[in-house]
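A.B. asks: Here you go, sequence then predicted model.
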Amino acid sequence: MKTIHFKVSEKDIEGYAALSGDFNPIHFDQEYAAAHGFAHTIAHGMLTMAKVWSVVANELGLGPRHIQYSLSFQAPVYAGAQVELTIIEKEQTIFITGKSKGTTVVKGHIKIE
């Protein structure tokens, strides 16, 4: 079992919006996010997925191989959040759980063939 930490900064969110064209105010406007039930502005889901994949691939040295992965979002990742990933390797599957402030935010697995 391994534990890895990463942060989703406001700068990350701004950069992802510039690349993707997704400027939904839920990612930038605190009042708008609160009006939609969130405690703070939230990261884009695909930004979170990219950060998870990046840290896992780098930590485990997953180079170009035939890989399938599945990631589900359990709760929002807030701007500025520190995310703790727990990685468990079992045979040809890597199980991932990501938590922020004690709340599970992502779960998934990677199958390596």
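C.D. replies: Okay, I see it.
A.B. asks: C-alpha only now, for contacts and for neighbours.
C.D. replies: OK.
A.B. asks: Need the nearest residue in space to Val83, chain neighbours excluded.
C.D. replies: Nearest non-adjacent residue to Val83, counting by C-alpha to C-alpha, 6 or more residues apart in numbering: Ser100, 4.8 Å away.
A.B. asks: As a check, name the ranges of all strands in this protein.
C.D. replies: Secondary structure of the chain (DSSP state E): strands at 2-7, 67-73, 82-90, 93-100, 103-112.
A.B. asks: So which elements touch the shortest one?
C.D. replies: Right, strand 2-7. On a contact count with 3 or more C-alpha pairs under 8 Å, 6 or more residues apart in numbering; DSSP states H and E, strand 2-7 meets helix 45-60, strand 82-90.
A.B. asks: Tabulate the strands of the chain in JSON lines, adding columns for distance to Lys51 and mean neighbour count.
C.D. replies: Formatted as JSON lines, those follow (distance: least, C-alpha to C-alpha, whole Å; neighbours: other C-alpha atoms under 10 Å):
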{"stretch": "strand 2-7", "distance to Lys51": "8", "mean neighbour count": "14"}
{"stretch": "strand 67-73", "distance to Lys51": "12", "mean neighbour count": "13"}
{"stretch": "strand 82-90", "distance to Lys51": "10", "mean neighbour count": "18"}
{"stretch": "strand 93-100", "distance to Lys51": "11", "mean neighbour count": "20"}
{"stretch": "strand 103-112", "distance to Lys51": "12", "mean neighbour count": "17"}
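A.B. asks: here's the one I want to compare it with:
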Amino acid sequence: MTELTPGAVLEPLTYEITRADLVAYAAASGDHNPIHQDEEIALAVGLPGVIAHGMYTLALVGRAVATWTDEAEVVELGAKFVAPVVVPAEGAARVTVAGTVGERTDAGLALALEITADGTKVLGAPKVLVRA
């Protein structure tokens, strides 16, 4: 578990997303939108290629939070989807979750995060509050 004192830097965690992961997530979530699996359709609707599900990307944030906090209770988790995570046909996209420990209040402990994919910010205004 990371030391959760205000101002502490959280060790950045990087997760790889492959096309196979998108197929598995679609099956688990029921979100079978073809932009998450079919290159031709993704390009036809103006996307730069097949993109990861936004909620899958946010779930990776939850995974990072669980790692840093030794699976503390999550009170609040949210963000705005500001850029797509483009997943190549070969290899993987890399999503990195980084940040610092914020203020501790009666409601819980805030984490100030930055979420990027291959160097591009993909989630904006992330809000995380845990009981730790």
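C.D. replies: Happy to help now that I have it. Computed from a predicted structure; not experimentally measured.
A.B. asks: thinking again about what came up before, what's the match for the residue nearest to Val83 of structure 1 in structure 2?
C.D. replies: Matched across to structure 2, Ser100 of structure 1 falls on Ala117, judged by TM-score structural alignment.
A.B. asks: Same check on Phe28 of structure 1?
C.D. replies: So, by TM-score structural alignment, Phe28 of structure 1 is matched to Gln37.
A.B. asks: Quick check: that match touching Gly49?
C.D. replies: No: assessed by C-alpha atoms under 8 Å, Gln37 of structure 2 is found out of contact with Gly49, at 9.3 Å.
A.B. asks: tell me, what's touching the two both at once?
C.D. replies: Shared contacts of Gln37 of structure 2 and Gly49 (C-alpha atoms under 8 Å, 6 or more residues apart in numbering): none.
A.B. asks: Once you drop chain neighbours, what's closest to Gly78 of structure 2?
C.D. replies: Gly78 of structure 2 sits nearest to Lys127 (C-alpha to C-alpha, 6+ apart), 5.2 Å away.
A.B. asks: Does the one you found touch Leu109 like I think?
C.D. replies: No: assessed by C-alpha under 8 Å, Lys127 of structure 2 is found out of contact with Leu109, at 10.9 Å.
A.B. asks: which residues does the most centrally placed residue in structure 1 contact?
C.D. replies: Centroid check for structure 1 by C-alpha atoms, centre = their mean gives Thr48 as the closest residue, at 2.7 Å. Contacts for Thr48 of structure 1 (C-alpha under 8 Å, 6+ apart) come out as Val8, Val77.
A.B. asks: Tell me the counterpart of it in structure 2.
C.D. replies: Using TM-score structural alignment, Thr48 of structure 1 pairs with Thr57 in structure 2.
A.B. asks: Can you tell me how far that match is from Leu10 of structure 2?
C.D. replies: 18 Å (C-alpha to C-alpha, to the nearest Å).
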